[in-house]
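*Asks:* give me a 3D structure for the following:
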Amino acid sequence: MTEELFRTDAYLRECSARIARLDEGGAIVLDRTVFYPMGGGQAGDSGALLLADGRAIAISDSRKARDAHGRPLPDVLHVPEPGQESLLDALHPGDAVVARIDWARRHKLMRFHTATHLLCHLVPHPVDGCSITPEYARLDFHMTEPLDKEALTAGLAQLVAQAHPLAVGSISEAELDANPALVKSMSVQPPRGSGQVRTIRIGGGDGQPQIDLQPCGGTHVANTAEIGPVLVSKVEKKSARTRRVVLGWAA
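*Replies:* Model (predicted):
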């Protein structure tokens, strides 16, 4: 089981680790990691594993291991870029490495992921699709009403400028069952089994208004001001009951 350090501190850029095993597909499993595995609509991290002799294995992607039925396992797969066979052949379980993410890429993902939570506040409808990449993010809302691109961009800018803090917390599975509306996504449900569900709250501290609260396992910035200039680049009618909102970076 990989210890996922990013769950409690999304700002960790690297960590020491040991190789737990080498996956049959060529991926590397560590005992602990700062790499976020693709999931919940957010892309996986890329970066490098630094070896004791100073060499580095370039990691192009990270994702959850899965069983024969496609169910996620508690291991994070670090997927090497092609053409590094000689380095991979020299690896053994127990070897020490330093896992280092591509921080510039991760920070974009954190900023966009937080911006999608703000968008959920502005468009209070269930989400039935999500994609978060370093260059754009999109949410598909289950709704029929039209959306105004300029109004949404202005609303995001206001929430960013108000500098609302974010807090990572948790609620019990029983509390979530009693408050099902906290789950905004129709297609992705929060992981269960531990008794607790990780949450992200925006605002709501020190007497300030709460902007958003929902279960989420992704990485986020600590304050909405850190998102920076974003805009709604496109609003599309994808079906009779789906409106897609695409976010991009403002110039």
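*Asks:* okay, CA-based contacts and neighbour counts for the rest of this
*Replies:* Fine.
*Asks:* what ranges do the strands span in the stretch 51-200 of the chain?
*Replies:* 56-66, 72-80, 96-101, 127-132, 137-142, 166-172, 196-203 (DSSP state E, counting those that start in this stretch).
*Asks:* give me the contact list for the longest one.
*Replies:* Outside strand 56-66, the residues within contact range by Cα atoms under 8 Å, 6 or more residues apart in numbering are 35-39, 44-51, 72-81, 84, 87-88.
*Asks:* could you also give me the structure for this second sequence? I'd like to compare it with the first:
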Amino acid sequence: MTKPLFIDNAYLRDAEAEVFAVTDEGGIILDGTIFYATSGGQPGDSGTLTWDGGKIDIATTVKGERGSIVLVPAEPNPLPPVGARVMQSLDWERRHRHMRVHTALHLLSVVIPLPVTGGSIGTDTGRLDFDMPDAPSDKAGLEDTLNKLIGCDFEVRDEWITEAELDANPGLVKTMSVAPPKGAGKIRLVRIGEGGNTADLQPCGGTHVRFTSEIGTVRLGKVEKKGKQNRRVYLHLVP
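*Replies:* Got it, this is the predicted structure:
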């Protein structure tokens, strides 16, 4: 397995690692990585790897077999050999924007308290699909409430529960389309706020900002009908 260093610290921009393997397709597997692999609607990270005598750009990152994380080179250039020590560097601006959008979408699921049927995260825009037969009647009011929540500057942190504890509290799961990964015996929760001042608490394996104020101002975009019971709500970071 690749150790996902971003779980403990999503703000690591650079880190050393050892090349554990190279896939038949030319992907690079490290023993530990700061690169987030595409999942849960969040894109895989990009950046660079450098080592003694070489450098390569990483276009994206995906999940591999048996818990591995595979860094996908942008070009078919020479790869670092297995066992080499490398320095991995994130495209931090891109990653941080994903973190801002992702955290904002958690709060969107608070101001629209309906089951989530899908979602996607980009550098400027994100969206959630809701089990919602009719479009919101007061989108401006929802946007105002969302920005007020962001402005509360809630702390965002993770905590862990057992799979049995999650089974006993099914209301923690907001997403209908993606179930929290099981099999490791524990589930990661992301909490926005603290104690009785908790704004949101749900299972999530993605990366988030430390405080909601980092998100900045957002605006709600168009609402699309995606089926009899589904509405897609877009969210945009305001430059």
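*Asks:* report the TM-score for the pair.
*Replies:* TM-score of the superposed chains, computed with TM-score structural alignment, normalised by the length of the second structure, equals 0.96; 238 aligned residues with a Cα RMSD of 1.2 Å.
*Asks:* hmm, back to that, as CSV, the strands of the stretch 51-200 of the first structure with distance to residue 157 of the first structure and mean neighbour count would be great.
*Replies:* Formatted as CSV, the strands of the stretch 51-200 of the first structure follow (distance: least, Cα to Cα, whole Å; neighbours: other Cα atoms under 10 Å):
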stretch, distance to residue 157 of the first structure, mean neighbour count
strand 56-66, 31, 19
strand 72-80, 35, 22
strand 96-101, 29, 21
strand 127-132, 19, 20
strand 137-142, 16, 23
strand 166-172, 17, 17
strand 196-203, 15, 20
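*Asks:* ok, which of those strands comes nearest residue 159 of the first structure?
*Replies:* Evaluated with Cα to Cα, the strands of the stretch 51-200 of the first structure place strand 196-203 nearest to residue 159 of the first structure, the distance being 10.2 Å.
*Asks:* roughly how far apart are the closest residue to residue 21 of the second structure other than its chain neighbours and residue 219 of the second structure?
*Replies:* In this structure, residue 21 of the second structure finds its nearest non-sequential neighbour in residue 29, 5.1 Å apart by Cα to Cα, 6 or more residues apart in numbering. Going from residue 29 of the second structure to residue 219 of the second structure by Cα to Cα, to the nearest Å gives 38 Å.
*Asks:* which of the two has more neighbours?
*Replies:* residue 29 (25 against 17; other Cα atoms under 10 Å).
*Asks:* show me the contacts for the residue nearest in space to the middle of the first structure.
*Replies:* Of all residues in the first structure, the one closest to the mean position by Cα atoms, centre = their mean is residue 218, 3.1 Å from it. By Cα under 8 Å, 6+ apart, residue 218 of the first structure lies in contact with 7, 36, 39-40, 42, 113.
*Asks:* weed out the non-buried ones from the residues you listed.
*Replies:* Using 16 or more other Cα atoms under 10 Å as the burial test, these include 36, 39-40, 42, 113 as buried.
*Asks:* could you pull out the helices for the first structure?
*Replies:* With helices called from DSSP state H, the first structure shows them at 85-89, 103-122, 149-161, 173-178.
*Asks:* save those as CSV, and put in distance to residue 21 of the first structure too.
*Replies:* Formatted as CSV, the helices of the first structure follow (distance: least, Cα to Cα, whole Å):
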stretch, distance to residue 21 of the first structure
helix 85-89, 12
helix 103-122, 25
helix 149-161, 42
helix 173-178, 32
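*Asks:* coming back round to it: aligned to the residue nearest to the centre of the first structure, what sits in the second structure?
*Replies:* Aligned by TM-score structural alignment, residue 218 of the first structure pairs with residue 206 of the second structure.
*Asks:* what of residue 158 of the first structure?
*Replies:* Using TM-score structural alignment, the partner of residue 158 of the first structure in the second structure is residue 148.
*Asks:* thanks a lot, catch you later.
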